[in-house]
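Undergrad: Dropping a prediction and its sequence here:
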Amino acid sequence: MTRVVIVDDQALIRQGIGGLLAVAGIEVVGEAGDGSAAIGIILDACPDVVLLDMRMPQYDGVWTLQELQRRDIDVPVLVLTTFDDDVLVLDALRAGARGYLLKDVTLDQLTSAVQILADGGTLIAPALTDRMLRALRSGPSPAGSDAPPAQRLTDREREVLRLVASGYANREVAEALFLAEGTVKNHLSAILTKLGARDRTNAVLRALHEGLLS
């Protein structure tokens, strides 16, 4: 059973999402009302995925993501919020979020997203993708201002990265492209090196910024 921690400043929202996830067979192992409380709960509960709101008093979603990185806590974070502001989306992804959904999603979409992240994938709400791409092209490289220019990706590496950008886990990429999972991991390692990216999400952002997925 997939285990999640819910971080949202509204108790009713936490309870509602938790009840729906339980019906879908996903176990809620912890709740927190802000980022400061969330860190300790995440350390204690060791969830498979964290559901994180962005706008919270004092310690918000971006602070929480940055604190997880600072402490080297490697847990997939799915942002679940009502805010679809371009800057907020980019801030969350740059801070390490592996998924971003709006709270108007259906239960099936939410549970699917949770499972995708638990399996190692990434997911961004399709409605946000075009706007995010425009924002990336008009701003600095998400890999950092000192990142080297992206090296040319092979056709196969582009295929792998396109599927990763669509939320596929390694196993699903392997099945879609009729490859061994180890081969997919090798391609991803090469992609990260060529793009100067620290992880899968950052690689997708860098590739979108460079126009490599068009």
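TA: That came through, no problem.

Undergrad: switch to C-alpha atoms for all contacts and neighbour counts from now on
TA: Fine.

Undergrad: tell me which residues of stretch 13-26 are tucked away?
TA: 14, 17, 18, 21, 26 (16 or more other CA atoms under 10 Å).

Undergrad: Which of these fall in helices?
TA: The helices, defined by DSSP state H, take in 14, 17, 18, 21 from those.

Undergrad: Second structure for comparison follows:
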Amino acid sequence: MSARVVVADDQAAVREGVVMLLGLLGVDVVGAARDGEEAVALVAEHAPDVVLMDLRMPRCVGVEATRRVRTEYPGTQVVVLTTFDDDESLFAALRAGARGFLTKDAGGEEIVQAIAAVLSGEAGLSPAVQRRLLERVAAGPAAVPLPSSSRSRGQSSEQGQGRELPLGLTPREAEVLVLIAEGLSNAEIARRLHVSHATVKTHINNLFAKTGVRDRAQAVRYAYVQGLARAPGADVT
């Protein structure tokens, strides 16, 4: 297959395994990145046809790296290859410009087919992702997660309504940040949002990476500074 590819994944075993697999299938891998910043730099250096992009990476998460690649280097397509296939991750990646979306249980042939699809101007989506997209579209606009500029925050993030979310935070990440500022534990946040504990941890890791905070205390301060939450005892206007 005539395609030049960059692989971006922060897990060395996954990254090296994908590189080896693609090499065996005749794909020319021109670079391997450990995070989103490296991925963008390798695209600038090598001008690949496609980036296989993980979503959860340090320094620059996959969605933001995808947005930068598609904005700055429109000749390079992006196929997401991730463990996380929740609706929020899926729609955020597609809005950022990804033309393909696969989970890491995809086989080598499926990855190659997705690469070929995006190079021919089609979408490189796994069958499961295609079904979910069709289900969401059939269910109407309310079933499709909206971008941060138009999606309502909900009662728990009332302080952030009407504000543009900082550093590319998704509405859900901003909501989790507000709940952290309110003093809720991960388990309490999971119950409040009706999601799993693992999903809450994913959102927290993602918002920590985007905002540069190192712990919950810094996250709380960040929420106050950005006006997403009100400090205890603050005047109510």
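TA: Good, I have the coordinates. Since the structure is predicted, the reported quantities are computational estimates derived from the model, not experimental observations.

Undergrad: Which part of structure 1 matches the helix ranked longest in structure 2?
TA: Once structure 2 is assigned using DSSP H, the helix that runs over the most residues is helix 197-211. Counting by TM-score structural alignment, helix 197-211 of structure 2 pairs with no residue of structure 1.

Undergrad: ok, back up a step: out of the ones in helices among the buried residues of stretch 13-26 of structure 1, which one sits closest to residue 125 of structure 1?
TA: Within these, distances to residue 125 of structure 1 taken as CA to CA reach their minimum at residue 17, with 18.0 Å.

Undergrad: And that closest one, how far from residue 107 of structure 1?
TA: In this view, residue 17 of structure 1 and residue 107 of structure 1 are 9 Å apart by CA to CA, to the nearest Å.

Undergrad: now whichever helix or strand comes after the longest helix of structure 2, how far from the chain's geometric center?
TA: Once the chain leaves helix 197-211 of structure 2, the next helix or strand it forms, by DSSP states H and E, is helix 216-225. Centroid separation between helix 216-225 of structure 2 and its chain, computed with CA atoms, centre = their mean, to the nearest Å, is 22 Å.

Undergrad: what angle do helix 216-225 of structure 2 and helix 197-211 make?
TA: 60 degrees (axes from the mean of the first three to the mean of the last three CA atoms, to 10 degrees).

Undergrad: Show me what the helix or strand where residue 187 of structure 2 lies is packed against.
TA: In this assignment (DSSP H and E), residue 187 of structure 2 forms part of helix 186-193. If contacts are counted by 3 or more CA pairs under 8 Å, 6 or more residues apart in numbering; DSSP states H and E, helix 186-193 of structure 2 sits against helix 171-181, helix 197-211.

Undergrad: which residues in structure 2 does the longest helix along structure 1 align to?
TA: Counting residues, the longest helix found in structure 1 (DSSP H) is helix 181-195. For helix 181-195 of structure 1, there is no aligned range in structure 2, judged by TM-score structural alignment.

Undergrad: What residues does residue 22 of structure 2 make contact with?
TA: Residues counted as contacts of residue 22 of structure 2 (CA atoms under 8 Å, 6 or more residues apart in numbering) are 28, 29, 108, 112.

Undergrad: In structure 2, what residue spans correspond to helices?
TA: For structure 2, applying DSSP H gives helices covering 12-24, 36-46, 62-72, 87-96, 108-119, 127-139, 171-181, 186-193, 197-211, 216-225.

Undergrad: Mean distance between the fourth one and structure 1 after superposition?
TA: So the one you mean is helix 87-96 of structure 2. Here the mean offset of helix 87-96 of structure 2 against structure 1 after fitting is 0.5 Å, by mean CA distance after the TM-score superposition for structure 1.

Undergrad: Can you mark which positions in that helix are buried?
TA: Those would be 87, 88, 89, 90, 91, 92, 93, 94, 96, for helix 87-96 of structure 2 by 16+ other CA under 10 Å.

Undergrad: what stretch of structure 1 lies opposite stretch 118-127 of structure 2 in the alignment?
TA: Using TM-score structural alignment, stretch 118-127 of structure 2 pairs with 117-126 in structure 1.

Undergrad: start to end distance for that stretch?
TA: Using CA to CA, the end-to-end distance of stretch 117-126 of structure 1 comes to 16 Å.

Undergrad: And for stretch 2-13 of structure 1?
TA: Note: stretch 2-13 of structure 1 ends 20 Å apart using CA to CA.

Undergrad: what separates that stretch from the chain centre, distance-wise?
TA: That offset, for stretch 2-13 of structure 1, works out to 17 Å (CA atoms, centre = their mean).

Undergrad: buried ones in that stretch?
TA: 2, 3, 4, 5, 6, 7, 8, 9.

Undergrad: hang on, the earlier thing: in the match of stretch 118-127 of structure 2, what counts as buried?
TA: Residues of stretch 117-126 of structure 1 classed as buried: 117, 118, 119, 120, 121, 122, 123, 124, 125 (neighbour count, 16+ other CA under 10 Å).

Undergrad: Then stretch 101-110 of structure 1?
TA: 101, 102, 103, 110.

Undergrad: And stretch 201-214 of structure 1, by the same measure?
TA: Those would be 201, 202, 203, 204, 205, 206, 207, 208, 209, 210, for stretch 201-214 of structure 1 by 16+ other CA under 10 Å.
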